[in-house]
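> whatever this is, show me its structure:
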Amino acid sequence: QIYFRIIVLGDTAVGKSSLLRCFAEGPGGGGVGAATPCPTVGVEFYSRTILLPPAGKAKLQLWDTAGQERFRSITRSFYRSAAGVLLVFDLTNRASFEHVPEWYREAAGDRPPTFVLVGHKCDLAAERVVSVEEAGHLAATLGMAFVETSARSNLNVELAFQMLAGGIQRALGQGGLTPHQGCGGIRLIPGQSRRRPPARGEPRERCQC
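Just a heads-up that it's a prediction; the model follows:
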């Protein structure tokens, strides 16, 4: 099994938390009947293990980041250790789409992680202000895949994360990304599920993120 650290970026109120909850907890977590989540403060954490074709599993450690500018200094520290980024905009909010290149530049750094562009709230067809063609063109320009999703309708939510995990796997195979020791964005997980507790007087390992 392998571990991928994934962050979800985008403007505030584009539906990042709903998308993540729908994926991590099932449709009830962010879909029909779910209360509108409050804006994320700093970073929230989820995890889920998925099947990764052709034969394997990946544990996704999912970080939900705040979109507000005042939390940017907190969330920025997580960019460097991410193996993949879901870059989310709201199909009914033109400004959130126009901010995508800015989010991309901020998260890409020197060694860009794998990106997937997500146009969220596609169930609100009458209110959309960004076309499939326009979003697809931007994604191609930035060198990433594009998918439209709806947490409310549970549409393509699973697909978005599978696309990202598959992209990370391909980058690994091509040598673009490498597993890290410690607490990097990609880590090989030993088959043994239990670890020996430290003996008396033996220092515990500390994550140096």
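> switch to C-alpha atoms for all contacts and neighbour counts from now on
OK.
> go through the longest helix along the chain and flag the buried ones.
In the chain, assigned by DSSP state H, the helix with the most residues is helix 157-173. Applying a neighbour-count criterion of 16 or more other Cα atoms under 10 Å, one finds 157-158, 160-169, 171 buried in helix 157-173.
> can you give me the helices in this structure?
Taking DSSP H as the criterion, the chain carries its helices at 16-25, 72-79, 94-98, 100-108, 132-142, 157-173.
> quick one: buried residues of the fourth one?
For helix 100-108, the buried set under the neighbour-count rule, 16+ other Cα under 10 Å, comprises 100, 103-104, 107-108.
> repeat for stretch 70-84
Neighbour count says stretch 70-84 has 75, 78-84 buried, by 16+ other Cα under 10 Å.
> now do it: distance to the chain's middle.
Mean-position distance between stretch 70-84 and its chain equals 12 Å (Cα atoms, centre = their mean, to the nearest Å).
> also stretch 73-93?
Averaging C-alpha positions (Cα atoms, centre = their mean) puts stretch 73-93 7 Å from its chain's average.
> any idea how far apart the tips of that stretch sit?
One end of stretch 73-93 sits 24 Å from the other (Cα to Cα, to the nearest Å).
> could you do stretch 146-164 as well?
With Cα to Cα applied, stretch 146-164 spans 10 Å between its terminal residues.
> ok, residues contacting that stretch?
Residues outside stretch 146-164 that contact it (Cα atoms under 8 Å, 6 or more residues apart in numbering) are 18-19, 22-23, 27, 30-32, 52, 84-86, 114-123, 135-136, 139, 145.
> here's the other one to compare against:
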Amino acid sequence: MAKKQYDLLFKLLLIGDSGVGKTCILYRFSDDAFNTTFISTIGIDFKIKTIELKGKKIKLQIWDTAGQERFHTITTSYYRGAMGIMLVYDITNAKSFDNIAKWLRNIDEHASEDVEKMLLGNKCDMADRRMVSKERGEQIAKDHNIRFLETSAKANIHIDKAFYDLAEAILDKMPSKTNDEGGVVVRPTDQKQQSGSRCC
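Predicted structure coming up:
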């Protein structure tokens, strides 16, 4: 049988309003390409890219969701099993930033509790058309205790960094397996609690 080409598989999700540049971010990262003529994502699309991080080969399965309301019910099921979520807004579009609160509520409702989140203010190359200050982005990220970066898919600013940082955050959270055969995962914190308390 062929050897597995990667050590870990991370499912990532890109969410945010329609037109903020989610698909452009994905294509810049996966294919190092930028295209100004993307058609709106219909439903869902995904790309795979394998990266090396801390000596491990990590396969990133990145799902690009449609921002339009009419596809909303399709996309909620994709939150399940996502290990990292990028919330994207457009710095030249104040409404897309205001809607971040709504997207955060969606994550709380549909995603697993420990999902890693990152906020991206996209199109930062268009400084002359900026409607949302970097400080506002930093503040909402701080309020929700999530990472924040300003990115540009067009100028290729912080795109790789965003994906690598998110993947690293997921990796750092993973407990190290102590028993390869049984696949039993023991977290040191669990042990202390068990030894100190009597059964049931």
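> what's the distance between the most centrally placed residue in the second structure and F10 of the second structure?
Using Cα atoms, centre = their mean, the residue of the second structure that lies closest to the mean C-alpha position is I85, 2.8 Å off. Separation of I85 of the second structure from F10 of the second structure (Cα to Cα) stands at 11 Å.
> for the first structure, what spans make up the strands?
2-9, 43-51, 57-65, 84-90, 114-120, 145-149, 186-188 (DSSP state E).
> need these in TSV (columns: distance to R128 of the first structure).
TSV is the format used below for the strands of the first structure (distance: least, Cα to Cα, whole Å):
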stretch	distance to R128 of the first structure
strand 2-9	20
strand 43-51	28
strand 57-65	24
strand 84-90	8
strand 114-120	10
strand 145-149	12
strand 186-188	36
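> quick one: contacts for the closest residue in space to S96 of the first structure that isn't next to it in sequence?
With sequence-adjacent residues excluded and distances taken as Cα to Cα, 6 or more residues apart in numbering, S96 of the first structure is closest to F89, at 5.2 Å. Neighbouring residues of F89 of the first structure by Cα under 8 Å, 6+ apart: 10-11, 14, 96-97, 100, 117-120.
> cool, F38 of the second structure as well?
So F38 of the second structure contacts 23-24 (Cα under 8 Å, 6+ apart).
> state the distance from it to S18 of the second structure.
Taking Cα to Cα, one finds F38 of the second structure at 12 Å from S18 of the second structure.
> and what of M86 of the second structure?
Plainly put, M86 of the second structure is 14 Å away from S18 of the second structure if you go by Cα to Cα.
> please apply the same query to A101 of the second structure.
The value you get for A101 of the second structure to S18 of the second structure, if Cα to Cα is used, is 15 Å.
> ditto for Q194 of the second structure
Q194 of the second structure is 48 Å from S18 of the second structure, where distance means Cα to Cα.
> who has more neighbours out of the two?
For Q194 of the second structure versus S18, neighbours defined as other Cα atoms under 10 Å are more numerous around S18 (19 against 10).
> surely the more buried one and R70 touch.
No. Using Cα atoms under 8 Å, S18 of the second structure is not in contact with R70, being 11.1 Å away.
> G16 of the second structure maps to what in the first structure?
Aligned by TM-score structural alignment, G16 of the second structure pairs with G10 of the first structure.
> give me the neighbour count for that match.
Using other Cα under 10 Å: G10 of the first structure sits among 27 other residues.
> likewise the one 3 residues further on?
By the criterion of other Cα under 10 Å, A13 of the first structure has 20 neighbours.
> now it: closest residue in space, sequence neighbours ignored.
Here the residue nearest A13 of the first structure, using Cα to Cα, 6+ apart, is P39, at 7.0 Å.
> how much space separates the one you found from K57 of the first structure?
On the measure of Cα to Cα, P39 of the first structure and K57 of the first structure end up 31 Å apart.
> and if you look at E102 of the first structure?
Distance check for E102 of the first structure against K57 of the first structure: by Cα to Cα, it reads 33 Å.
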